[in-house]
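> structure, please.
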Amino acid sequence: MATVLVVEDDEKIGRLLTSSLRANGHTPSWQRTGSGARAAAATTSYDLVLLDLQLPDIDGVDVCRELRQRQPDCVIVMLTARRDEMDVVVGLEAGADDYLFKPFRMTELLARVRAHLRRSPPAAAPAEPVTVGDLTVDTASRRAFVGTRALTLRPKEFDLLARLIAQPGVAISREQLMADVWDEHWFGSTKTLDVHIAALRQRLGQASDSAAAGVPVITTLRRHGYRLDP
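Coordinates of the predicted model:
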């Protein structure tokens, strides 16, 4: 059971989301405005947020950015009627973990919720710490280090890094990464994977310095997937 914040100004959609989440064992809280979401996040910790980007008072991207800063471990899924790809990318870069276009199927949304709330180690992740160059990933304690410097990673970023380091030098398809890290029955676009890869590259780059020159790199394989190279 998870605590879920629903941020949605549409009465019909808000009621449908809260009733469906409750029927699936979660504890939903519903806010109709960005300011309401801010206030709720200031007093309550949430496992997941369903965030409408078109709110009546504050732009949803700004709300997303603030929620991410306030609750770094919370999963944020954007709900948007904006079909422009750049709007989606901006939202993901603001801290969202995923997105769904309106109108959406409730079965798809619940599948996304289930996938994002999964906290078990991803498939193929080893039980013992794995070190490649100056990067060490320990799935048992859910910690990652570059040299002696700890990496601050969001839950899915950690899971993705753990999956990649489990098979260093091996090409892993996009479909396999989505199945192992998110869910084997994943619906829709895999753009969220690209944004998580970009975030991982940035965090590895920031942690890399003269004392940790052997940081592995994530190589993009066009029309296939990714590979972690020493």
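> going by C-alpha atoms from here, please, whenever you check contacts or count neighbours.
OK.
> immediately after the strand or helix carrying Arg203, which helix or strand?
If you go by DSSP states H and E, Arg203 is part of helix 191-207. Next along the chain after helix 191-207, taking DSSP H and E as the criterion, comes strand 217-221.
> for that following strand, buried residues please.
In terms of neighbour count (16 or more other C-alpha atoms under 10 Å), strand 217-221 has its buried residues at Ile218.
> contacts for it next, please.
The contact list for strand 217-221 (C-alpha atoms under 8 Å, 6 or more residues apart in numbering) reads Ala171, Ile197, Arg201, Tyr226, Arg227, Leu228, Asp229, Pro230.
> tell me which of those fall in helices.
Among the contacts of strand 217-221, DSSP state H puts Ile197, Arg201 in helices.
> list the ones among the contacts of strand 217-221 that fall in strands.
Tyr226, Arg227, Leu228, Asp229 (DSSP state E).
> so the helix holding Arg203 versus strand 217-221, what angle?
150 degrees (axes from the mean of the first three to the mean of the last three C-alpha atoms, to 10 degrees).
> show me what contacts the spatially most central residue of the chain?
Nearest residue to the geometric centre of the chain (C-alpha atoms, centre = their mean): Asp97, 3.1 Å. Counting by C-alpha under 8 Å, 6+ apart, Asp97 touches Val75, Ile76, Val77, Met78, Thr192, His196.
> one more to line up against the first:
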Amino acid sequence: MSQILIVEDEQRIASFVAKGLKAAGLTSEHVTTGAAGYERAMTGDFELIVLDLGLPDMDGMDVLERLRGSGNTLPVIVLTARTTLEASVGSLEGGADDYLAKPFRFEELLARIRLRLRTATVAAAGPAIMRCGDVELDPLTRRVTVAGAEVDLSAREFALAEALISHAGRALSREQLLSRVWGYDFDPGSNVVDVYVRYLRAKVGAARIETVRGVGYRMVP
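The predicted structure follows:
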């Protein structure tokens, strides 16, 4: 049975999430501060963290930064009342695996939790290294090399590279990339895909990611 750590200072929301998880066959533990959340997350007793950003002792982003800085790779789903594009992108860039704005429906949170747990299970099994031409991507270690040289990608850049390489030679629309890399919390009219394709091209080489006019982008085999 999966154990979920809920880091949330609003008792009403924490109780709502905990009850829903119990009904879905998942167990949980609740703490109300960032310091307690960090300490519990580092014990190895949990498989996923539901993390609020507006905590009383520190910002949830600081908790996330400390976790990732300590090498903790537990899946983290951020819950927050901050609904700006900058907040959502900042959370994902900071190492969060998903982002859900308050108010939210529990069914959606549960679906995202189950998805992240499945993804973590596959990663633990040791996924194969992905290749496209001279670009190699290791989903387990999150290491990327281009022509044998390692390149440093942010969390979203890595996810974008993974989506493109897994469909090498095929064009993916901006909407498909929004769905696969960012989820459905972004306005389809946003230019976030184009921005991150530009970032990724700067690191792996512009010629390796082709623009398909009227469609989107594809990784060149």
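> what's the TM-score here?
The TM-score (TM-score structural alignment, normalised by the length of structure 2) is 0.72; 216 aligned residues with a C-alpha RMSD of 4.2 Å.
> before we move on, back to that, would a markdown table of the contacts of Asp97 of structure 1 with distance to Ala39 of structure 1 be doable?
Formatted as a markdown table, these follow (distance: C-alpha to C-alpha, whole Å):
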| residue | distance to Ala39 of structure 1 |
| --- | --- |
| Val75 | 18 |
| Ile76 | 16 |
| Val77 | 19 |
| Met78 | 19 |
| Thr192 | 27 |
| His196 | 28 |
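> which of these lies closest to Thr148 of structure 1?
For these, the residue nearest Thr148 of structure 1 by C-alpha to C-alpha is His196; the value is 23.1 Å.
> could you pull out the helices in structure 2 for me?
11-23, 34-41, 60-69, 85-93, 106-124, 155-166, 174-177, 192-204.
> okay, the ones you listed in a markdown table with distance to Met1 of structure 2 next?
Shown next, in a markdown table, are those (distance: least, C-alpha to C-alpha, whole Å):
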| stretch | distance to Met1 of structure 2 |
| --- | --- |
| helix 11-23 | 10 |
| helix 34-41 | 17 |
| helix 60-69 | 23 |
| helix 85-93 | 27 |
| helix 106-124 | 11 |
| helix 155-166 | 28 |
| helix 174-177 | 32 |
| helix 192-204 | 36 |
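> Ile49 of structure 2: which of those helices is closest?
Of all the helices of structure 2, helix 34-41 comes closest under C-alpha to C-alpha, at 7.6 Å.
> residues in contact with that closest one: which ones?
For helix 34-41 of structure 2, the surrounding residues in contact (C-alpha under 8 Å, 6+ apart) are 5-7, 31, 49, 55-60, 63, 66-67.
> top of those residues by neighbour count?
Using other C-alpha atoms under 10 Å as the neighbour test, the contacts of helix 34-41 of structure 2 are led by Val7, with 29 neighbours.
> mind listing what's buried in stretch 136-156 of structure 2?
Buried-residue list, stretch 136-156 of structure 2, by 16+ other C-alpha under 10 Å: Glu136, Leu137, Asp138, Pro139, Val144, Thr145, Val146, Leu153, Ala155, Arg156.
> restricted to strands, list those residues.
Those of the buried residues of stretch 136-156 of structure 2 lying in strands (DSSP E): Glu136, Leu137, Asp138, Val144, Thr145, Val146.
> the fourth one reaches Asp152, doesn't it?
Yes. Using C-alpha atoms under 8 Å as the test, Val144 of structure 2 is close enough to Asp152 to be in contact (7.2 Å).
> how many residues are close by the aligned partner of Glu108 of structure 1 in structure 2?
Residue correspondence to structure 2 (TM-score structural alignment): Glu108 of structure 1 is matched to Glu108. Neighbour count of Glu108 of structure 2, defined by other C-alpha under 10 Å: 10.
> surely Val7 of structure 2 touches Leu48?
No. At 10.9 Å, Val7 of structure 2 and Leu48 do not qualify as touching, with contact defined as C-alpha under 8 Å.
> ends of stretch 76-86 of structure 1, what's the gap?
Its first and final residues considered, stretch 76-86 of structure 1 spans 18 Å by C-alpha to C-alpha, to the nearest Å.
> what residues of that stretch count as buried?
Buried residues in stretch 76-86 of structure 1 (16+ other C-alpha under 10 Å): Ile76, Val77, Met78, Leu79, Thr80.
> for those residues, work out which two are farthest apart.
Longest span within the buried residues of stretch 76-86 of structure 1, C-alpha to C-alpha: Ile76 and Thr80, 12.6 Å.
> quick check: Gly91 of structure 1 vs Gln206 of structure 1, distance?
In terms of C-alpha to C-alpha, Gly91 of structure 1 sits 22 Å off from Gln206 of structure 1.
> more neighbours, the two?
Gly91 (23 against 11).
> contact partners for that one?
Counting by C-alpha under 8 Å, 6+ apart, Gly91 of structure 1 touches Val61, Cys64, Met78.
> next one: the second one from His196 of structure 1, what distance?
Counting by C-alpha to C-alpha, the gap from Cys64 of structure 1 to His196 of structure 1 is 16 Å.
> look at the two and report which has more neighbours.
Cys64 (27 against 23).
> picking up where we left off before, which of the contacts of Gly91 of structure 1 are retained in structure 2?
Among the contacts of Gly91 of structure 1, the ones whose aligned partners also touch in structure 2 (both residues aligned by TM-score structural alignment, their matches' C-alpha atoms under 8 Å) are Val61, Met78.
> and Val220 of structure 2? What does it align with in structure 1?
In structure 1, Val220 of structure 2 lines up with Asp229, judged by TM-score structural alignment.
> mind listing what its match touches?
Pro168, Gly169, Pro216, Val217, Ile218, Thr219.
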